[in-house]
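A.B. asks: What shape does this take:
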Amino acid sequence: MSRSVKKTVTDLDLHDQMIALGDAAKAAQKILQRSSHAVRQNALKAAAAAIREAEADLLEANAADVAQAREMGKDDAFIDRLALDEGRIEGMAAGLDAIAERPDPLGAIDQSWDRADGMHFDRVRVPLGVVAVIFESRPNVAADAAALCLKSGNATILRGGSESRRSVERILQAVRHGLEKAGLPAEVVNIVPTQDRAAVGELFRMTEHIDLLIPRGGRSLVARVQEESRVPVLGHLMGVNHSYIHASADPKMAQEVVVNAKMRRTGVCGATETMLIDRAIASEMLPGLVHALSAAGCRVRGDETAKSICPEIEAANESDWDQEWLDAVIGVHVVDGVDEALQHIDQHGTGHTECILASDQEVADRFLRDVDAAIVMHNASTQFADGGEFGFGAEIGIATGRLHARGPVGAEHLTSYHYHVRGTGHIRP
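C.D. replies: Model prediction:
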C-alpha cells in the first residue's frame, strides 16, 4: 500500500506556490495583528542584532551578487545601489532599532468626538493586511520593508531582483530569526520562492491574499505594476528632482547644497537631476557652480544660455530634462524667475522632491505652496528625501501619488483605520 507524500511549496506549480505563499502570509498576519507592541519591538531588535551578527556572511553574499552584476555589464550607479559594506549593514540594523523605538501605530486614535446624544466615535488605526513589495537592485529595501510592515502589523511578500537574490535571502534569514525569537511565525515575512518573471504576474492577481502592492524600481517596473495589477498599488515613481537657485540665494550655500544634492549618492531617487538657476544671477554664479560640480566628478549638460556662460559644459537636449540620470550627470537650465521654474518642474518633474534655494522668504513660501511634489525643500539638499532622515527609522518607498500616503512611507503610513462607536443602548429612530 503506497503512502502519500506531503508536498512542500516548491513541489507545487507556480500558481499553487503563490497561493500557498499568500495563504501562509494571511494566516501569519492574523497572529501578528493580535501581538503586543512589546512583542513586535522585541522581534525588530532581535532582527537588528541578527543582521549585525551575520555581517561576514552578508558581505560574502553581497560580494557574489556584485560580481555577478559586473559580469552582466551593470554600470557603476547600479553597482552602488546593490553594494553593501560595513557602514550600510550597520545602517540597516540601526534602522530596525529606530523603527522598534517608534510609537506603536496600531490602536492609535486619529480622531475622537461625541454626538449630542452621548454616542462616542473613535477613528482607530489598524493594519492593511498583507503588503507585497516588488523591488530591483537595492537589498536594504528588503530589511526596510519587512521591518516597517512588522511594526505596523502587516505581513509581507517580497520579490527582489535576481541581481540581489543572495543578499536579500541572507537579510531575510536575520529578520525571520527575530520573528521566531519573539514568538511570532516566520511567515510574517515571505520571499517569492522563484525568480520566474511569471511570479510577478501572479502577484498582480492575488486580490484575495494581498491588500497593497508597492513597486520599488525604475519607470518600466512601476508602469507595468500600475497598468496590470488588480491589487491596489502605492506608486513610487522615479525622482526627476530639481534644485532651483533663486536670485536671492546665498551663493556659498547654494553651491554646497547643489553639489551635495547631486553628488552625495548619485544612484538614489532623492538625487537632484536638474539645476534651475535664475537668469539674473546666472553669469555671476554659474561658473563657480560648474567648477564645483566638475571638481566633484560630475558631468554638466546645459541649455544654450548656460553653455554661452560656461562653454566647457556639454550641450543639453530636450530629452535631458526628463532624465533620471542616477549617475554623476546634471542638467542646467536657466529660467526667468520662479514662474518659469515652476512651469519647468510641472512639465518635467515626477512629483518626488523639489528644492528652492532662496533668502527671499515670500518667494520660498510660494514655491513650497505651489510646486506639485511629495517633498519640497527650502535651503536643504534633496538627498534628505529619505524616511530615516524624516525620523521614520526607514521607509518602504517615496510615494509620489496623492492617495493614501505621500512622500516617505513609514510604519504609520502602512495602516488604515476603522471606527469604534460606543453607545449606551442607542437606537436610531
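
A.B. asks: can we go C-alpha only for contacts and neighbour counts from here?
C.D. replies: Will do.

A.B. asks: now the biggest helix by length in the chain: how far from the chain's centre is it?
C.D. replies: Ranked by residue count and defined by DSSP state H, the top helix of the chain is helix 14-33. Here helix 14-33 is found 24 Å from its chain centre; the criterion is Cα atoms, centre = their mean, to the nearest Å.

A.B. asks: Over to stretch 384-401?
C.D. replies: Its chain's C-alpha centre and that of stretch 384-401 lie 6 Å apart, by Cα atoms, centre = their mean.

A.B. asks: how about this one, so we can line them up?
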Amino acid sequence: MKKIIIEDELIAKAEKVRQASAQIQLKSTAQKNRALTIIANHLLSESEQILAANQKDIAIARQQGMNQSLIDRLLLTPERIQGMSNGLKQLTALHDPIGDTLEQWTRPNGLIIQKTRVPLGVVGMVYEARPNVTVDAAGLCLKTGNAVYLRGSSSALESNKALVAVIHHALQASDLPVASVMLLEDTRHDTADRFFHLNGYLDVLIPRGSKRLIQTVVQKASVPVLETGAGNCHLFIDASAQPDMALSIALNAKTQRPSVCNTIETIIIHEKWLAEHGDVLIQSLTDAGVECRIDPSAAPLFPDLPVADANDWATEYLDKIIAIKIVTDVNEAIRHINRYSTRHSEAIITENQQNVRLFFQSVDASTLYHNASTRFTDGEMFGFGAEIGISTQKLHARGPMGLNALTTIKYLVEGNGQIRN
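C.D. replies: I've put the predicted structure just below:
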C-alpha cells in the first residue's frame, strides 16, 4: 500500500505542476513580480518556522556524522533567509525576457517571421543539501513563466517542506497558481529514478550538486538535461603577480565559503613567484585553517606539508584543503588546467597582458578571471538576481544560469494567404 501512495504522490504532483504550467505562461510581468514580492515578504514573516525546520535537518546531519562543510551548505540563518528574500526582490527589478523579439525578418514571399522568447514549460530541479536552491529555483522559474517540480535531498527535507509551505502560502495571495511550485517529498533513490523519466510532465531536468549527482541524472534521465557542473577550479599565480593581490585573492577564493562550487581547489604557482613569496602564501593559508598539499617538485622546500598526487589534481574538496602545483610558465599552467578542470571557473593573477590574452584564449571554462576571485561566478554577483545553477556545458546555456537560460524560442509567422508551391 505504501508504494502505491508514493507513486501517486509522484504522478499526482506532476500532473498538477503540468496544469499550472499552462496557466502561469499566460500571466503578465506585473502579476509574476507581485507574486515574487509576496513570497519575499513571507520568507521573512514566517522565518521562525523555516529556521525550526532547518534545525531538525541540522540535528539529523550531526547525528549521522555529516562533515562541517556540508552542514554549512545545509544551514539556514536569519541572514541567509534575508538574502533569499532580497534575491527575489532583485528579480522583480530585472527585465522579463518572456515575449522578447530576438529577430524579425520578411521573406521574399511576404511572410514576416519573428523569433521570440518563451518559457521552457515545467522544470524538474534535482539538488542536494542546499535549501536556498528551493527559493532560487522557484523565483527564477516563476519570473520566466515556468512551473517547477523540486526534488531535494533527504538531508534537507524538513527545510524544503517548510520553504515550499511558505511559498504556497504566499502564492495563495497572488495571481499565480499554487501548483506552480511543487516538492516531491519522497526522497528514495528509486523514486528519483522515476522522476528522471517523467517525459510528458517535465520539459527539462536541471541537476545541481555534486559531480556524482549530476552524472547520475545525465546517465539515467530520459527527460532532456540542462547540465550544471562540479567545480574543480584553479587559480594561477604568474611570475609578475602582485604579492598582496595574489594573497588576498587566494585566501578569498579558498576560504570565503569552502563548500561551494566556485571555490578554488588548486593554486598553480609560477616557480619564480614561489621562490619569492611562496612561504608567505602557504603560511597565510595554513593560518586560515587550510591544509596545503604541495607539488612533489616543491616538497623539499616545504617538508612539513603533505605531498599532492594525481588524485589531488582531480579532486573537488569542498573543504579547507588545497593542492599546490608548481609550473615554469603560463603554457604549463594552461595545460594543467585544461587537463583537470571541470570547465567551471579559472583565474590568472598577473601583470603580463600577453599572458592574460593567452590564458583567456586557451583555457576552456565557462568563466575566466584576471586579477579577481572565482567566488564571483554566481547569478547574484553577475546581476542575474539569482541562479538556477552554473552550466559547464556548451549547449543552450553556459556559466551562471539566470532568467534567459530558462527560456527557449518560438517562431511566429505572419502571412496574408501565402501557400507553398
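
A.B. asks: tm score of chain vs chain?
C.D. replies: After superposition, the two chains reach a TM-score (TM-score structural alignment, normalised by the length of structure 2) of 0.97; 421 aligned residues with a Cα RMSD of 1.6 Å.

A.B. asks: coming back round to it: in structure 2, which residue range corresponds to the helix or strand following the longest helix of structure 1?
C.D. replies: Per DSSP states H and E, the first helix or strand lying C-terminal to helix 14-33 of structure 1 is helix 37-53. Across structure 2, the stretch matching helix 37-53 of structure 1 (TM-score structural alignment) is residues 29-45.

A.B. asks: Check stretch 287-294 of structure 1 too.
C.D. replies: Here stretch 287-294 of structure 1 aligns to structure 2 at residues 279-286, judged by TM-score structural alignment.

A.B. asks: The matching stretch vs structure 1, average offset?
C.D. replies: Overlaying structure 1 shows stretch 279-286 of structure 2 at a mean distance of 1.0 Å from the equivalent residues (mean Cα distance after the TM-score superposition for structure 1).

A.B. asks: hang on, isn't residue 18 of structure 2 packed against residue 124?
C.D. replies: No - if you go by Cα atoms under 8 Å, residue 18 of structure 2 and residue 124 don't touch, sitting 10.9 Å apart.

A.B. asks: Name the residues contacting each of the two.
C.D. replies: Common contacts of residue 18 of structure 2 and residue 124, defined by Cα atoms under 8 Å, 6 or more residues apart in numbering, comprise residue 202.

A.B. asks: okay, these two: which has more neighbours?
C.D. replies: residue 124 (28 against 24; other Cα atoms under 10 Å).

A.B. asks: any idea how far the more buried one is from residue 204 of structure 2?
C.D. replies: According to Cα to Cα, to the nearest Å, residue 124 of structure 2 stands 6 Å off from residue 204 of structure 2.

A.B. asks: what's the answer for residue 16 of structure 2, then?
C.D. replies: 16 Å.

A.B. asks: When these two are compared, which one has more neighbours?
C.D. replies: Using other Cα under 10 Å as the criterion, residue 16 of structure 2 and residue 204 rank with residue 204 on top: 24 against 19.

A.B. asks: dump the residue contacts of the spatially closest residue to residue 22 of structure 2 that is not a sequence neighbour.
C.D. replies: In this structure, residue 22 of structure 2 finds its nearest non-sequential neighbour in residue 121, 7.9 Å apart by Cα to Cα, 6 or more residues apart in numbering. Going by Cα under 8 Å, 6+ apart, residue 121 of structure 2 touches 21-22, 145-147, 202-203.

A.B. asks: Repeat the analysis, applying 7 Å as the threshold.
C.D. replies: 21, 146-147, 203 (Cα atoms under 7 Å, 6 or more residues apart in numbering).

A.B. asks: Tell me which residue of structure 1 matches up with residue 142 of structure 2.
C.D. replies: Under the alignment defined by TM-score structural alignment, residue 142 of structure 2 is paired with residue 150 of structure 1.
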